[in-house]
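Visitor: Compute the structure for the input listed below.
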Amino acid sequence: MKITLKLTILFTIITAGIVFLFAAVIYNYAKQDREEEFYQRIKIKAFVKGELLFDAKASAQTLQEIHKNNLRVMNEAEIAIYDQDFNLLFHDNQKSDLIKETPQMLQEILEKGEIQFYKGKWQAVGERYTFRGKHYLITAISYDHYGYNKIDNMYNHMVYAYIISIVVICFSGLFFSIRAFAPVKDITRKVNKITASKLDVRLNVNGSKDELSALANTFNQMLDRLESSFETQKSFVSNISHELRTPLAAIIAELELSLSKDHTTQDYRDAISNTLDDAKRLVRLSTSLLDLARAGYDKSEISFKSIRADEVLLDARQIEQQANPNYHINIDFDIDADDDQDITIMGNEYLLKVAFANLFNNGCKYSPNNQCSVKIQYTNSAIVLQFSNEGENIPTEELATIFKPFFRGFNQQMASGNGIGLSLTQKIILLHNGTISVTSTGGITTFTISLPLEVF
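Guide: Okay, the predicted model is just below:
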């Protein structure tokens, strides 16, 4: 069931309930008003009859004739008058005797002074009437034809009006539901047009601050992220293809050349050596890609634990120097740590080793003397690592793009690489809620890393 139909039904039920309660209150109030008004009319007629009998000295026969004449044109009350000893003094129509007074009823009238009650649909009153110091008891009963007809007509009209109002409410609810969800349908229609090749489609935002505008803004922001992610992925795949094609083409060329004709032993050794270098390059590339993918995981999927940053640095230096014995790496502690808490961080040991090794490798590779140094400093809330090496200054325009994947700078001819190391390092540092920046002046290039200390 569509939401528009659900809202229409819910709106109709709620509104119909409110209208029903309102109509019921009015109807009950009208019934009570009719009842009280008719009781007052009967009481007035009872007192008038008492005045005529006692004060005006009208005869019983005259009063009975008046009663009979009035019955022809209106619903006249049937009245009976008793003395305080319950003796009947007057009765409009003793043959019908609609009330059929009992001693208990007359006693109640005498004690209370007034009673009201129903006989079926007939309304009756009992009144204590005093004339010249003596108490008399008057009973009167009548049927309110006009009042009942008026209430019945009112009931019928309310039923018809209620049915018509339900129909109007239903169609009104449907109309407003359709109008209210028109922007949602527009959003759905535009979203259906979005495909992997059409991520530039955006939802209209009318500038208001309602919930639908907030939804459209959120969706547009998500599309911005998706489009950026898709473009990055396309660029990533394109760069990977290029990086893989070069060493593979070189390997194939070397092997085809070796098979084309007979060669000397030295030629074969040179071909195998070149092929081995290209294979190692492929291994380094695949390892870097795997590390890059791992650094892109959600933080909740990576295990973090308390580790000492200096120990991770020493392990990373050992790994890099084992792979490149000609690299010289110096670690300088600016201030000695008095406590483990001064140098303990929450992190993933493997990823941090990869990040630090990349910076060691990058510094030594582009340094004329294959030398890199790192200075360790502390603050109250973070540990700061400065990786420095001598060499040519990095151009200012390249500093802004140095952390992009597969970016190779002006010095790419000086050493081999695939442009993944610095991008991978930045991802790892950000994953640890840290920051990384680079400066290059005066022949010194410095990468500065800040990592938050573990809170104890």
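Visitor: alpha carbons only for contacts and neighbour counts from here, please
Guide: OK.
Visitor: Would you agree I429 is in contact with T435?
Guide: Yes: using C-alpha atoms under 8 Å, I429 is in contact with T435, at 6.3 Å.
Visitor: Just want to know which of those two has more residues nearby.
Guide: I429 (21 against 17; other C-alpha atoms under 10 Å).
Visitor: Please name the residues that touch that one.
Guide: Residues counted as contacts of I429 (C-alpha atoms under 8 Å, 6 or more residues apart in numbering) are L352, A355, T435, I436, I449, L451.
Visitor: following whatever helix or strand it lives in, which helix or strand comes up?
Guide: Of the helices and strands defined by DSSP states H and E, I429 is found in helix 421-431. Per DSSP H and E, the first helix or strand lying C-terminal to helix 421-431 is strand 435-441.
Visitor: Could you check the angle that next one makes with helix 421-431?
Guide: 140 degrees (axes from the mean of the first three to the mean of the last three C-alpha atoms, to 10 degrees).
Visitor: I'd like to know which elements the next helix or strand after strand 435-441 is packed against.
Guide: Going down the chain from strand 435-441, the next helix or strand is strand 444-452, by DSSP H and E. Using 3 or more C-alpha pairs under 8 Å, 6 or more residues apart in numbering; DSSP states H and E, the elements in contact with strand 444-452 are strand 382-390, strand 435-441.
Visitor: what does the shortest one contact?
Guide: Applying C-alpha under 8 Å, 6+ apart, the set of residues contacting strand 435-441 from outside is N393, I394, L399, Q426, I429, T445, T446, F447, T448, I449, S450, L451.
Visitor: Now do the third one against S388, distance only.
Guide: Using C-alpha to C-alpha, to the nearest Å, L399 is found at 15 Å from S388.
Visitor: F86 and P103 touch, don't they?
Guide: Yes: shown here, F86 and P103 form a contact pair, counting by C-alpha under 8 Å, at 7.1 Å.
Visitor: okay, the two: which has more neighbours?
Guide: F86 (16 against 10).
Visitor: And what about the more buried one, helix, strand or coil?
Guide: What DSSP: H, G, I helix; E, B strand; the rest coil gives for F86 is coil.
Visitor: I194 now?
Guide: coil.
Visitor: The structure of the following sequence is requested for comparison with the preceding one:
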Amino acid sequence: MNLKQRFSFIFSCLFSVLLATVTLTVYVLFAHFRQDEFAALMTEKAQTTAKLLIEVKEIDYKMQKIIDSNSINKLYNENTQIYNEDYKLIYNSNDTLTVNLTKADLNQIKTKHRIFKKTDPYDILGLYYTYDHKHYYVVVSAEDTYDNSKLNYLKYLLLGAFIIGTTTVWVLSFRLSKRALKPLDNFRQKIQEITDSNLKIRLSEAKREDEINALANSFNQMMDRIDNAYDRQKEFTGNASHELRTPVARIAAQIENLLHRNGLDADTRANLASVFDDTFQLSEIISSLVAIADINSREHHSSFAKLRLDELIYSTVADLSKIYPDFKLKFEIENNTGNETDLEISGDETLLKIALINLFKNAYLYSDDHSLECLIRQENKEIELLITNSGEPPLVEDTATLFTTFYRGSNVKYIAGSGIGLGIVKRVLEYHRSTINYQIIDKNTNQVQVIFPLRNSNS
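Guide: Got it, this is the predicted structure:
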């Protein structure tokens, strides 16, 4: 669950709980109010009946029944009963709806002077009435159907309001949060476009002063500092690599001249040969650093040209054969379209040749028989390059680690190297929007897969 969903969910839940509390409170308070109002009506009825029947001598029981039955304020299933102080029923307005009260109930009325209780289906009100030093118990019972219908109406009204209100808030909260946090989605998309070769991207800043705009401003300031630091690092790497290149080349040339002199003893010649190999390896590391600096200094692909991948491989193999005379390659091309332009890619010839040299050199050095196979084939809008050799595979859990700069696998044995070659290959291919993968296709059989986009599909 992302930030927008969490914010909307928490806000909607809080609103739902608050609305439920308010609606429930309204219902309970209204129910108590209607109950008190109904009890007041019953109290008024009890007092009126008692006064007419007890205090007015002209009204007897029969006349009081007529008055009760014809009252305009008559309650539903109403019944009024009067007991004397000896707990004897002296008046009952409706003989068919008699509510039987025990002596304990009447004593409770005497103690509290007024009681009200709800039973099924009647509400009962008891009143302790005193007149002319005589005590009476007046009991009124009735069904509150009118008020119950109001409560049911209010219940369904509040329930409908709760459902509509919560549904509206849930929908609006998710939509509004999505709209309010849309700048963060734009920021995320912009940030995903930032790479080490493209540090000039900045987040757009709005005119309004809010937290999102402050975040964009702070991020842009951070990117300015990173860009400046990265530029200084690239400048230092490039300058240092170029400055080291010349003296190392001179040292290698001088050692090579010494090795061609006559009269050197075997130990001296062996030591000079070892120093020459170390110097040559150092020269390769410096050349690799120069290549990395060259990649880092390029911010666009304007230097890309139309290249044929097969011709580039032929040129690379020819250069390697001069250094390693026993280099053997089986080269095949699968092109079912019959169109030679399908092997064309866009790229920088110098950088791609450095990458191919490193790939073929590694395949040669780590091969059991110093031979390898190379296959080019077109797949949809991509060109796939497969380089296969036989040899001990490296022991790594994540094969992507092999393309980490200065990392060397477990199968290096006595093979000299710096571990920087495959790192340069990865950087060059990423610069050309290409991918590289290593896989073990069989026992002691290694394969490197490089996928290039076709020239007409490369932007």
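Visitor: Quantify their similarity with the TM-score.
Guide: Once superposed, the chains reach a TM-score of 0.54 (TM-score structural alignment, normalised by the length of the first structure), with 270 aligned residues with a C-alpha RMSD of 3.1 Å.
Visitor: would H157 of the first structure count as being in a strand?
Guide: No: using three-state DSSP, the assignment for H157 of the first structure is helix, not a strand.
Visitor: circling back: just the buried ones from the contacts of strand 435-441 of the first structure?
Guide: Listed as buried from the contacts of strand 435-441 of the first structure are I394, Q426, I429, T445, T446, F447, T448, I449, S450, L451; burial here means 16 or more other C-alpha atoms under 10 Å.
Visitor: Is it correct that the last one is in contact with T344?
Guide: It refers to L451 of the first structure. No: counting by C-alpha under 8 Å, T344 is not a contact partner of L451 of the first structure; they are 9.9 Å apart.
Visitor: State the helix or strand in which T80 of the second structure lies.
Guide: strand 76-84.
Visitor: Name the surrounding residues that touch that strand.
Guide: 46, 49-50, 89-94, 97-98, 135-145.
Visitor: which other residues reach the helix or strand that that strand is followed by?
Guide: Of the helices and strands lying after strand 76-84 of the second structure in sequence (DSSP H and E), the nearest is strand 89-92. Defining contact as C-alpha under 8 Å, 6+ apart, one finds that strand 89-92 of the second structure is touched by Y61, N79, T80, Q81, I82, Y83, N84, T98.
Visitor: Name the next helix or strand downstream of strand 89-92 of the second structure, please.
Guide: helix 103-112.
Visitor: distance from that next one to the first structure after superposition?
Guide: Helix 103-112 of the second structure, aligned to the first structure and superposed, deviates on average by 2.1 Å (mean C-alpha distance after the TM-score superposition for the first structure).
Visitor: which residues sit in contact with the closest residue in space to R114 of the second structure that isn't next to it in sequence?
Guide: With sequence-adjacent residues excluded and distances taken as C-alpha to C-alpha, 6 or more residues apart in numbering, R114 of the second structure is closest to L127, at 4.7 Å. Residues in contact with L127 of the second structure (C-alpha under 8 Å, 6+ apart) are T43, A46, I109, H113, R114, I115, Y137, V138, V139.
Visitor: Check the residues you listed against L272 of the second structure and report the nearest one.
Guide: Using C-alpha to C-alpha, I115 comes nearest to L272 of the second structure of those, at 118.5 Å.
Visitor: ok now stretch 103-119 of the first structure, how far from the chain's centre?
Guide: Put simply, stretch 103-119 of the first structure sits 67 Å off its chain's centre (C-alpha atoms, centre = their mean, to the nearest Å).
Visitor: on that earlier part again, if we go by neighbour counts, what in the helix holding I429 of the first structure is buried?
Guide: G421, L422, S423, L424, T425, Q426, K427, I428, I429, L431.
Visitor: Where in the second structure does that helix fall?
Guide: Against the second structure, there is no aligned range for helix 421-431 of the first structure (TM-score structural alignment).
Visitor: swap in stretch 23-37 of the first structure?
Guide: So stretch 23-37 of the first structure is aligned with residues 23-37, judged by TM-score structural alignment.
Visitor: And the helices in the stretch 151-300 of the second structure, which stretches?
Guide: Counting by DSSP state H, counting those that start in this stretch, the stretch 151-300 of the second structure has helices at residues 182-192, 211-259, 266-296.
Visitor: got it, and the stretch 301-450 of the first structure?
Guide: 309-323, 349-365, 396-399, 421-431.
Visitor: among the ones you listed, which is nearest T12 of the first structure?
Guide: From the helices of the stretch 301-450 of the first structure, taking C-alpha to C-alpha, the stretch that ends up closest is helix 421-431, at 53.4 Å.
Visitor: Would you agree G238 of the second structure is in contact with A293?
Guide: Yes: using C-alpha under 8 Å, G238 of the second structure makes contact with A293 at a distance of 5.2 Å.
Visitor: Wait, a helix at L386 of the second structure?
Guide: No: assigned with three-state DSSP, L386 of the second structure falls outside any helix and is strand.
Visitor: Now do the same contact list for it.
Guide: With C-alpha under 8 Å, 6+ apart, L386 of the second structure has these contacts: E373, C374, L375, I376, Q447, V448, Q449, V450.
Visitor: let's see it at 10 Å
Guide: 331-332, 373-377, 436-438, 447-451 (C-alpha atoms under 10 Å, 6 or more residues apart in numbering).
Visitor: So which of those belong to strands?
Guide: Using DSSP state E, the members of these that fall within strands are 331-332, 373-377, 436-438, 447-451.
Visitor: coming back round to it: which of the helices of the stretch 151-300 of the second structure is buried the deepest?
Guide: helix 266-296 (a mean of 17; mean count of other C-alpha atoms under 10 Å).
Visitor: Give me the angle between that helix and helix 211-259.
Guide: 150 degrees.
Visitor: ok, which stretches of the stretch 1-150 of the second structure are helices?
Guide: Using DSSP H, counting those that start in this stretch, helices in the stretch 1-150 of the second structure cover 3-50, 61-69, 103-112, 145-180.
Visitor: which one of those helices lies closest to R245 of the second structure?
Guide: That would be helix 3-50 among the helices of the stretch 1-150 of the second structure, by C-alpha to C-alpha, at 52.2 Å.
Visitor: in the superposed pair, what's the mean gap between the closest one and the first structure?
Guide: Helix 3-50 of the second structure versus its aligned partner: 0.8 Å mean (mean C-alpha distance after the TM-score superposition for the first structure).
Visitor: and if you look at stretch 224-234 of the second structure?
Guide: Stretch 224-234 of the second structure sits 1.7 Å off on average (mean C-alpha distance after the TM-score superposition for the first structure).
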